[in-house]
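J.: Whatever this is, show me its structure:
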Amino acid sequence: MSKFEVPEVDYERYSNRQLAAIPLALLAVALVVLAALWVTTGTPVPLGIDFTGGTELTVQTDTPRGEIGAAFDVEPANIQAAAGTADPQYIVTFADTGDSTNGSILADQARANLEATCDNTEECAIVQSRQSTTPRFASSAQNTALVGLVIAFAGMSVLAFALFRSFVPSIAIVISAFSDIAIPLAIMGLVGIKLSLGTVAALLMLIGYSVDSDILLNNHILRREGGFYESTARAMRTGVTMTLTSLSAMAVMAVTAYLFGIELMASIGIVLVLGLATDLMNTYMMNLSLLRYYKLGEVGN
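T.: Below you'll find the model as predicted:
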């Protein structure tokens, strides 16, 4: 079995400004994208029914996908084929129809207007499942998720300053964690991955991953014996291996979930892959450049 080797990077070839330029440029672009989406659409990232309210039906039907929308009085926001099932099934999502009455009406319309081969058995009911979220609950969930992200980020910032008690090493962790969230959010907004309770959980996980890798690097450089570059190489052997292992696992989860039509799990996996890749860049370019400036001064400038 082959052993994964983390390549050693000759950081002495690059100045602090060169190392920090790419992560900071991508962060700036991400913030511009989020601001533009906010101005044009009202939200920096498209919101799922968890945060807007709506109804999601899973229906078994022989009706062609393109004709399913005509069965309802309300135009579906999205119709997605459900993979991994013996009979043709679709997940039909309706926005802003989250109260139980509307959900029941939509389910009744599906039963009345969509065709299915059921052999007259109860188990073959055309509506396999129905999930509704009221606008009031969705608004409450949105506020709770936002407060949770703010508290998690603030707690991470306090932890960083409490551990290192120096401005530059601590702010490096904070900026890196912020970028690890901002860049995936911008990509989500561009490609249309919706913000849901699941993807919010993925963003909270990214804060944990970011703090873990950044504290590992800071601790090796600031608190352990050895030169700056020796300590960096030692931290990378552990940190890069750890992050790439997690990234590979999330990539496999995302691909598998996509193939089986599990949209939520696929979205969580994609967000984590984007965030972990961003964390590699931020930790070993931007964070490292700030630590080198703190320890050695203007190297290479």
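J.: For the rest of this, base every contact and every neighbour count on C-alpha atoms.
T.: Will do.
J.: So which residue is dead centre in this protein?
T.: residue 271 (2.7 Å; C-alpha atoms, centre = their mean).
J.: And residue 136, which helix or strand is it part of?
T.: helix 135-164 (DSSP states H and E).
J.: For this protein, which segments count as strands?
T.: Using DSSP state E, the strands found in the chain span residues 54-60, 78-82, 89-95, 127-133.
J.: Excluding chain neighbours, what is closest to residue 294?
T.: Of all residues not flanking residue 294 in the chain, residue 168 sits nearest, at 6.6 Å (C-alpha to C-alpha, 6 or more residues apart in numbering).
J.: Correction: the previous question concerned residue 87.
T.: residue 60 (6.9 Å).
J.: Surely the one you found and residue 116 touch.
T.: Yes: using C-alpha atoms under 8 Å, residue 60 and residue 116 qualify as a contacting pair, with a distance of 6.5 Å.
J.: list the residues that contact both of these two?
T.: residue 126 (C-alpha atoms under 8 Å, 6 or more residues apart in numbering).
J.: could you dump the strands of the chain to JSON lines with mean neighbour count and distance to residue 225?
T.: Output for these, formatted as JSON lines (neighbours: other C-alpha atoms under 10 Å; distance: least, C-alpha to C-alpha, whole Å):
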{"stretch": "strand 54-60", "mean neighbour count": "24", "distance to residue 225": "57"}
{"stretch": "strand 78-82", "mean neighbour count": "17", "distance to residue 225": "55"}
{"stretch": "strand 89-95", "mean neighbour count": "21", "distance to residue 225": "57"}
{"stretch": "strand 127-133", "mean neighbour count": "18", "distance to residue 225": "55"}
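J.: Proceed likewise with the subsequent sequence, for comparison:
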Amino acid sequence: MPIFKTPNFDFLRWRGHAFGVSLLIIAAGVAMLVVRGGLPLGLDFSGGTQIIVEFDEPVGEGAVRDALDVIEEKVVQQYGDAADNAVLVRLPQAGPEEGTSLEEGANTVVAALRGSDLGGFEIIGQELVGPVIGAELRQRGINAFVFAMIGILIYVGLRFRFSFAVGAVVAVAHDILITVSMLTFVGYDLSLNVVAAMLTITGYSVNDSIVIFDRVRENLRLMRRDQFDQVINKSINQTLGRTIITSGTTGFAVLALYVFGGEVLRGFAFTMLVGVVTGTYSTIFIAAAIAILITQGRAACPRPAQPHNERATRDRSASGARRGHELRPSLSALQAGLLGIVQGVTEFLPISSSAHLILARDLLGWHLDGDFALAFDVACHVGTLAAVVAYFRSEVRGLAGAALRGSTWLAAGDRDGRLLRSLALATVPVVVVGLAAGDAIAGALRTPEVAAASLAAGAFVMLAAERVGRGRRRGLPSGSGAGSGSGSDDALGWAPSLGLGVAQAAALVPGVSRSGAVLTVAMLIGVRRPAAARFAFLLGIPAIAGAGAKGTLDLAAGGVPPGGLAALAIGALASGLVGYVAIAGFLRYVARHTLDAFALYRIGLSAAVLLAR
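T.: Next up, the predicted model:
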């Protein structure tokens, strides 16, 4: 018996409201993560002690948990068959020395159990999960998620449409972000069980999206005269009964697991429960809406008036015109915000902002008129420049002081001066190449194919750099805390500085990534990853400022296109706020993880783009 006879709900009418609610929850979750210093890690990731206790008489988990009430952070669960009368007790890392942690943990458990009335018992096993193993597990979890996203993007793109693949991946990313936000609000730890639940959510969300997209593909052949959004809305209504039945039955099972599964499975069940709800919601409102946005954006764009004769704007317009694209004179507030977010995230991550902006505009059909494209680039540069200067404000003050001191910054004891010298030398190549060939590169190489090829090539070099010279890496000159945590104050000579500058200049080619190129070369010459990341961000300040200044000069003759000031302001604000969060998150990430996940993402995105051309 069908749940609905002939459902005809206008789901897509509410997609804007759905985007707003999702962004609000995710923003609140990110703010909470920043305030709390990240999501608390379970013992699987943070390290700790596992102790197996066998009792003479049957005991319940609750009784053991009550007996160990003196231990604040613990996990107690049944071990083996119920007839074995054994429980597994997990304790967090007690001290920096592994042996001390193992011994003290076992002694604490034994003392607490002896003071209870649970009868006789015996410690039959104990094991330490060190922080090194925990870090490896974190890296494997991240790699598993990245591989899953790459596989989904390629499979759905080949099997259906590339716009469907992007919609499915965005929906999955939305589900994970919402789930992490809810975990932050509730306070559950990130454990292997939670990671397993997130991967399950990924499969569930994609499966639900594919069911709808498969019906869309069938209806596109039957409803050729209807608009694309009408076809999708009809398809969602046709599969609504199946969606409710699947989500409802899964939700009831997970709810029972949450209520009756015990404390150990509560984090897993909660994650699954949130994932089932958000997976259903995102399939209807997020995945479908993204597919519509991309398809309609590529379908038609208004053609603007011919731009004026400045070389930079002429090259930007010509590059789009040569590929047969109609050009937009401006952007809506939503479009400007989305592109600003893309710029803010990708400017500082080693995945290339230029490539993502090119791919986003090509995918969405948002090909901009040369004047407005240049103005929007300048606005985004202003936003990202404000973000990096605000984050490294203490370093910037130290560098400014060194510059004002004049020739004294060459002195061996002036740490700010040594850092300033390295940054100045590394800035020379990008200035020379940018002035000599910047416009030619922008006009000839700003294509999706070049961006995709550069993404892949840079990824393989990045993977190699992670595996070369790990044992001999050092820090960088650390004026005003710039090298915090690097463990060294070795000066960077003129040759390595120029080498990093050449790497940054190579990022003028779309897809290379300025931060990625500098990071990769720095690791190849023996600089530790966190110090290299901070140097790359500081080196980006003059590069971003110079690009913004040059764009402003190129734009001065024609002025800002009328009616586009609001879009420019939104783009600058979005890129600045998101860029600041991206810097903080990336520095925290590289302190514990390799760049492998970013390299795999670059390879997957490159493959998907080239296969879809």
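J.: TM-score for the pair, please.
T.: For these two chains in superposition, a TM-score of 0.75 is obtained (TM-score structural alignment, normalised by the length of structure 1); 275 aligned residues with a C-alpha RMSD of 3.6 Å.
J.: what's around residue 339 of structure 2, how many residues?
T.: For residue 339 of structure 2, the neighbour count with other C-alpha atoms under 10 Å is 24.
J.: Using the three-state scheme, assign it.
T.: Following DSSP: H, G, I helix; E, B strand; the rest coil, the label given to residue 339 of structure 2 is helix.
J.: Quick check: the aligned residue for it in structure 1?
T.: Here residue 339 of structure 2 stays unmatched in structure 1, going by TM-score structural alignment.
J.: Could you measure from the nearest residue to residue 65 of structure 1 once chain neighbours are set aside over to residue 87 of structure 1?
T.: Nearest residue to residue 65 of structure 1 in three dimensions, chain neighbours excluded: residue 79, at 7.5 Å (C-alpha to C-alpha, 6+ apart). To residue 87 of structure 1, residue 79 of structure 1 is 16 Å away according to C-alpha to C-alpha, to the nearest Å.
J.: same thing with residue 149 of structure 1?
T.: Distance from residue 149 of structure 1 to residue 87 of structure 1, by C-alpha to C-alpha: 40 Å.
J.: Check residue 246 of structure 1 too.
T.: Counting by C-alpha to C-alpha - residue 246 of structure 1 and residue 87 of structure 1 are separated by 35 Å.
J.: Over to residue 102 of structure 1?
T.: 26 Å.
J.: Kindly report the same for residue 96 of structure 1.
T.: Counting by C-alpha to C-alpha, the gap from residue 96 of structure 1 to residue 87 of structure 1 is 29 Å.
J.: again with residue 137 of structure 1
T.: On the measure of C-alpha to C-alpha, residue 137 of structure 1 and residue 87 of structure 1 end up 33 Å apart.
J.: what does residue 151 of structure 1 give?
T.: 45 Å.
J.: same check, this time on residue 135 of structure 1
T.: With C-alpha to C-alpha as the criterion, residue 135 of structure 1 and residue 87 of structure 1 are 32 Å apart.
J.: Which of those two has more residues huddled nearby?
T.: Using other C-alpha under 10 Å as the criterion, residue 135 of structure 1 and residue 87 rank with residue 135 on top: 20 against 14.
J.: Now whatever residue of structure 2 lines up with that one: closest residue in space that isn't a chain neighbour?
T.: Aligned counterpart of residue 135 of structure 1 in structure 2: residue 131 (TM-score structural alignment). Excluding its sequence neighbours, the residue lying closest to residue 131 of structure 2 (C-alpha to C-alpha, 6+ apart) is residue 47, at 4.6 Å.
J.: Kindly report the same for residue 279 of structure 2.
T.: residue 205 (4.7 Å).
J.: Report how many residues lie close to that neighbour.
T.: 27.
J.: what's the matching residue for it over in structure 1?
T.: Aligned partner of residue 205 of structure 2 by TM-score structural alignment: residue 210.
J.: buried residues in stretch 397-405 of structure 2?
T.: 398-399, 402-403 (16 or more other C-alpha atoms under 10 Å).
J.: Go through those residues and name the one nearest residue 540 of structure 2.
T.: residue 399 (13.9 Å; C-alpha to C-alpha).
J.: Would you map the helices across the stretch 501-613 of structure 2?
T.: Per DSSP state H, counting those that start in this stretch, the stretch 501-613 of structure 2 carries helices over the ranges 514-524, 529-556, 565-590, 596-612.
J.: out of these, nearest to residue 215 of structure 2?
T.: helix 596-612 (21.3 Å).
J.: Please identify the residue in structure 2 that aligns with residue 125 of structure 1.
T.: That one, residue 125 of structure 1, aligns with residue 121 by TM-score structural alignment.
J.: need the contact list for the nearest residue to that match once chain neighbours are set aside.
T.: Closest residue in space to residue 121 of structure 2, ignoring its immediate chain neighbours: residue 55 at 4.1 Å, by C-alpha to C-alpha, 6+ apart. Counting by C-alpha under 8 Å, 6+ apart, residue 55 of structure 2 makes contact with 85-86, 118-122.
J.: Since that was my last question, I'll sign off now.
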